[in-house]
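Q: can't give you the sequence, but here's the structure:
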């Protein structure tokens, strides 16, 4: 499957333009949305934005755009409607055109990938998602466009979110007159209306009751067999056609094969419906059978909304869909099979109730709970395409219904910098050329890299291979084997271990890329061993890998990681690889797909990434500093030699690195220094006003490690060993972050010692735990030293009571309390009775409140 990208442009301006044709105007049935059309027009006349909720079958897709054509605010300009799927875009445009007695491409046209059916007369243009992004990026004023309609927005594709964010920015800064309508069958309309500051209108649907049943699978039953049983049951029990929802083409093909041998399906027309079908086959599915035969339509979620299938009375729903998820193995967003959301399940079931009472059979257990709504793609896919679009738009912050995750966006920008698309956060001229290609930035960088026509044709083959499913049934890790199968297919001798349909799709995709890039050269029939890798390195600069000098199965990657070949790898012995797919592993990642590359070519292509420098580093194995002269490609060490006389000024950096690796416990902590740190951290917790920017510093493990260069590095200057740092130097390094007045305030608020009634100073013990925070400060003192003291001593401006560990004359604990008054009143009499006989030489007065505190025993003779 081809990963969807937010910057995918489906327009090809080199395709022929349509010829006007005169058709018979078809009669338009009444739609539930018709009654709402006047309110829609009134709302848009008064407000530039609108949220429109309408269930499937209400007619919003095909009736709203024509209803706006004569509005005064449109002033003869164009309406652009965004459809998330090519099948739906083409079908909607053709239906609206037929309503006018025209062919698509006249008043109503569409633009989808590699298909452009618009003309100078076109006023309603239905486009797929990447087209809208390109339109706004190429012309931010949207000259000639009066309204943007976002259909089926509940699908929450990344490109739709980006398109809406760009449109809102255009409306706010350049085109106050631009109308924006967000339409959906199932979404949180109230939340979206608040986000857009827009009115919200809801339409009734056209539906009949649908009976829902769960059709359980048998033990270890494959999906295609489970589907066949459910279809057979639906055909035997109910009239009309059956619509089957399956996750993708592969599952559709398997279900089709399973149904081929079924007696129950004899005489029934079994049809597929998905986005990769030829136009003629798609059109056939969307029309009633001319001979009146019953039909079984095996569809992806393209049939969930936007398109209407006539005659469906029963739905069989596998409860699965292929949706984009970021695949760290490949570096792309791949289409994974996932469970659908409850909103999608309800929408699919509703397809059975469009013409009469219907039935829906769900192929998952009734006990299985689905997520209420579909998660937005922006939260779960790789964001390199989005980051490139944002860089091209400029510095203006965009408003997204759900903002892109900051971590994923930062990783995307780092990749774009490696690809040469960004310089810092600014887009480069090469980045703009990449953006114009409308594919994933990795593929764009690779397609634009070669200048030789033969290599450019080979790059088109490689792009098709990277985007498509694996054509080889037996797998293997050599990308060259896939290309060789494609070359053999073109020569009429496709290998037995390859899928001919997959190879045909690859050949077609490569042709489209060659036409898109205006490559006249034919793809080569054979290629040198390094040819694929020499191109692939432009798409995966972070995954250029060199064989480990001591382990031929292990490779060092340019991004600092390591990877390992499988034992039966066809790539064994290659000194350099460009890796297109990796699988994470607890130790080393596994190479799933790669091609060898030429080191000399690598040096010619990326000379700036080969560097030589002297480094003073911490050798963790030897627990000592090592000084070396290194030659590297990115983070791959090509050569390393010991230096006899390293620069002493660089030792401090190496020692700081040592602490980062070994942790803070490698430093010479003393009990007193640990106590000081606990006092500071406790005061920040007890007195929040001291934790501000101008207050006491944060001394957590994480913060100290993050700021080692600030506080520790100066103390390590001139030292060549970590153990040369003294305890006092470490203490002064930590305290250097505080001014003198702050140090005095710490001593006042969290004193080390306190004078007790006996006149003696006793120490206070502080503690701080990374998880539980500040511990109660402890004062351990003999009971007799507190006679006459009524209340528990407090610190931190009186906010924190000490925890008293009251000790016997022998220093053993008698009581732990924070309520000294309560101890004297309730517990002391019992303690006195027990201790008086054991320690007769020490005072045990009846009234501890008035007794004199002492740290001594009673004088002799008393």
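A: Received the coordinates, thanks. Bear in mind the structure is a predicted one, so any value in this text is a computation, not a measurement.

Q: From here on, just use CA atoms for contacts and neighbour counts.
A: Fine.

Q: all helices for the stretch 751-862 of the chain, in order.
A: Secondary structure of the stretch 751-862 of the chain (DSSP state H, counting those that start in this stretch): helices located at 820-822, 828-838.

Q: Distance to residue 297 and mean neighbour count added to those, as JSON lines?
A: Shown next, in JSON lines, are the helices of the stretch 751-862 of the chain (distance: least, C-alpha to C-alpha, whole Å; neighbours: other C-alpha atoms under 10 Å):
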{"stretch": "helix 820-822", "distance to residue 297": "82", "mean neighbour count": "17"}
{"stretch": "helix 828-838", "distance to residue 297": "87", "mean neighbour count": "14"}
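
Q: Give the buried residues for stretch 178-186.
A: Within stretch 178-186, the residues scored as buried using 16 or more other C-alpha atoms under 10 Å are 178-186.

Q: Look up how far residue 583 lies from the residue nearest the centre of the chain.
A: Centrality entry for the chain: nearest residue to the mean C-alpha point is residue 380, 3.6 Å, by C-alpha atoms, centre = their mean. Distance, residue 380 to residue 583, by C-alpha to C-alpha, to the nearest Å: 18 Å.

Q: got another, please set it beside the one above:
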């Protein structure tokens, strides 16, 4: 019997679970935890003949783990050990260990919350933090706390934060040392203009030269694997004993098993894998790992409402786990294709923090509560958005309680959007909707020039042509392997939908769009009247087709894939639809409403009566403006265009400047903020009362804005404003001279020099704190001096000014002593 590093720990694991219903097990790759722990628990008294469910994040790993455990028992899969994954199950009446993928557990729990006959749930590779795994763990803890205190829960991983997980579970923690050999880490630099695939192919040649055994290379996805495989084809041709093997989730079962099996004696392998090879599965003979440092993970974009797979940098935990694959059987080497100076995130971000939560929200509605013992709770904003989508799909009611349709969606197992389309499809079109579900969940099978097509119907046509003629298609136009995987998924959907025939031929021009609009009613798109490439979506957003679109001229589309951009989203995939189907299936979304809007060119509010589908305007006719209803449009125009749209009088501008100045000088008075930002934020309070009956801003009276600003002050503040920030000052000549206020600067008093004779010091305002800036003018009104020190001017500067200007302005007084001379604003002083 094979001895694994985990073997000495098995008695302790059994003892811990006998004493405590929860356990955290940390064991590195190769320790044997996946295949040894479940078998070691089968005869435990607390299990009492019940089943063990073991969750694996990936289908490849689930099949491989079940196969290996069955071999250890000398049985076929489906006897004591079986597996259950999407669209595939190998279990029997005697099955005691079921290896399942994460989504299967939630189905089992929703159908039977007591989990009758199940004694333990093992969460393998929990560090991957898939959304379904987090939900499954939270539901299992809830069940254990309320219904099944005897249920055992075991969380296993190679790279999880064991202390944090143990605290969350209130559970003991056992750590296995594992079995590994030293791994030498190398960072071979990339060459100029070298792609990741080219660098990896070059380093593969180096790894084969420097190491014995096989090579495992990690790439983000299927496309990169195919490109790298093509680059290595010549190397395989020159070396018959070398085999290049792909490993990813879209391979057939036979292809996956071939990649996981031992190579022929004397043959070396290069395995090109996605992150499915990070954990849980065993690849014999690996002595070198080449790591691109990339993975493809789902990211939810709340702006577009889409989740899309994005290529991202892996975490340090993933990098360590990948490198560990090189040290399973002997010392090895890990080649990392990124600079050594790059710092990686410590651990993978939980999927719950960045994924579409509509499926999770539906599960929680079915469970009846979101108050679960989460390790990381779902973000409130994303959860609220998901619930709103479910309400729009009629999967939950206004109180977020699940409806009959919502329960049907859960049983179907598709995403809520796609499930809604499937369940609303007529019986005659169920074969086609099965294909559409499979195609929507897969990458496009189109290749070459066809891959640029944004017409989703081209994918359907390619699938049907491949199915009908089995590969009689233009060379390079499609990926036959991708189509085979899509066909397998379509078969699974046909079984679930109780469909016994497959679709074929070319669907009707609107058939695809008419079915999928039920998944995306908010992304129904109507062409603009002025720009044939621009569309308005039912959710109010703008979208556009690219210039070489295959959908040019289509008046109605359902947008199936979008790339969010600053102005309009780019439509990546869409299908035409028949607007009559909208009238038939969504009559409640067709509305007639009166709208008013601001017209910049006319400077006025316009009124229309519109017929709409969602935010799409189908008809519009002008009607008379109701002045009482014009207020929101007027305020929106000012808020958008700024305060300069208002007809400010000079007195209103001056009043506002005085208020700003006194607010800064004497904050204790509590004057309101009249800066642009504050006024725009409070239009409803200070401006709206003065817009009653107005539908043009230039119709405001000249004094209206002064009244509106003045009304913001109470009586005491008005008195303080007149006292401490007066509109004008009386100068020694007896005249009133205006003060000019500029925010952040002292006020300016422009006055002829002769009017200040007899005034010793600079005038002050603001409670005596603020000296006025004097612009001293000649008799002709031209500036002579700018000063805040009038006393110093009389002493030092006036004699020089007098000598210079006395001859130029002989009719005006230029006394030797300005301190005692009578002030005047005339050419000659009046006789006393």
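A: Received the coordinates, thanks. None of the values given here were measured: they were computed from a predicted structure.

Q: Superposed, what's their TM-score?
A: Overlay of the two chains. TM-score (TM-score structural alignment, normalised by the length of the second structure): 0.81; 773 aligned residues with a C-alpha RMSD of 4.3 Å.

Q: picking up where we left off before, quick check: chain neighbours aside, which residue is closest to the residue nearest to the centre of the first structure?
A: Excluding the flanking residues, the one nearest residue 380 of the first structure by C-alpha to C-alpha, 6 or more residues apart in numbering is residue 325, at 5.6 Å.

Q: and if you look at residue 660 of the first structure?
A: residue 705 (6.5 Å).

Q: what number of residues lie near the one you found?
A: The number of residues packed near residue 705 of the first structure is 19, by other C-alpha atoms under 10 Å.

Q: just residue 665 of the first structure next, same as before
A: Other residues lying near residue 665 of the first structure total 9 when counted by other C-alpha under 10 Å.

Q: that older thread, what does the residue nearest to residue 380 of the first structure correspond to in the second structure?
A: Mapped onto the second structure by TM-score structural alignment, residue 325 of the first structure lines up with residue 299.

Q: Also residue 110 of the first structure?
A: By TM-score structural alignment, residue 110 of the first structure lines up with residue 83.

Q: that's a helix at that match, yeah?
A: No. Read with DSSP: H, G, I helix; E, B strand; the rest coil, residue 83 of the second structure is strand and lies in no helix.

Q: Okay, residue 777 of the second structure and residue 822 of the second structure: tell me how far apart.
A: Distance, residue 777 of the second structure to residue 822 of the second structure, by C-alpha to C-alpha: 17 Å.

Q: thinking again about what came up before, how about the residue nearest to residue 660 of the first structure, what does it touch?
A: Contacts for residue 705 of the first structure (C-alpha atoms under 8 Å, 6 or more residues apart in numbering) come out as 659-660, 663-664.

Q: Can you list which of those residues are found in helices?
A: Members of the contacts of residue 705 of the first structure lying in helices (criterion: DSSP state H): 659-660.

Q: Going through the contacts of residue 705 of the first structure, which ones are buried?
A: Buried subset of these (neighbour count, 16+ other C-alpha under 10 Å): 659, 664.

Q: Can you redo the contacts of residue 705 of the first structure as a markdown table, where the extra columns are distance to residue 160 of the first structure?
A: A markdown table is the format used below for the contacts of residue 705 of the first structure (distance: C-alpha to C-alpha, whole Å):
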| residue | distance to residue 160 of the first structure |
| --- | --- |
| 659 | 47 |
| 660 | 44 |
| 663 | 46 |
| 664 | 48 |
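
Q: so the corresponding residue of the second structure for residue 616 of the first structure is in which element?
A: Alignment note (TM-score structural alignment): residue 616 of the first structure maps to residue 596 of the second structure. Using DSSP states H and E, residue 596 of the second structure falls within strand 590-599.

Q: just to revisit the earlier point, you'd agree the match of residue 325 of the first structure is up against residue 309?
A: Yes. The criterion here is C-alpha atoms under 8 Å, and residue 299 of the second structure meets it with residue 309 at 6.1 Å.

Q: hey, where'd the strands end up in the stretch 651-800 of the first structure?
A: Taking DSSP state E, counting those that start in this stretch as the criterion, the stretch 651-800 of the first structure carries its strands at 753-755, 761-765, 768-769, 773-774, 778-782, 794-795, 800-801.

Q: If we go by neighbour counts, what in the second one is buried?
A: Of the residues in strand 761-765 of the first structure, those buried under the neighbour-count criterion (16+ other C-alpha under 10 Å) are 764-765.

Q: Could you tell me how far that strand lies from the centre of the chain?
A: 53 Å (C-alpha atoms, centre = their mean, to the nearest Å).

Q: about what we covered before: the match of residue 325 of the first structure: helix or strand, and which one exactly?
A: Per DSSP H and E, residue 299 of the second structure falls inside strand 294-301.

Q: continuing past that strand, what's the next helix or strand?
A: strand 306-313.

Q: Does anything pack onto that following strand? Which helices or strands?
A: Applying 3 or more C-alpha pairs under 8 Å, 6 or more residues apart in numbering; DSSP states H and E, we find strand 306-313 of the second structure packed against strand 294-301.

Q: Mind doing that once more with 10 Å?
A: Secondary-structure packing of strand 306-313 of the second structure (3 or more C-alpha pairs under 10 Å, 6 or more residues apart in numbering; DSSP states H and E): strand 294-301, strand 556-563.

Q: Could you identify which of these is most buried?
A: Across these, the average number of neighbours (mean count of other C-alpha atoms under 10 Å) peaks for strand 556-563, which reaches a mean of 23.

Q: Would you check the span in the first structure matched by that strand?
A: Counting by TM-score structural alignment, strand 556-563 of the second structure corresponds to 576-583 in the first structure.

Q: And the residue nearest to residue 380 of the first structure, how close does it get to residue 243 of the first structure?
A: Distance, residue 325 of the first structure to residue 243 of the first structure, using C-alpha to C-alpha: 26 Å.
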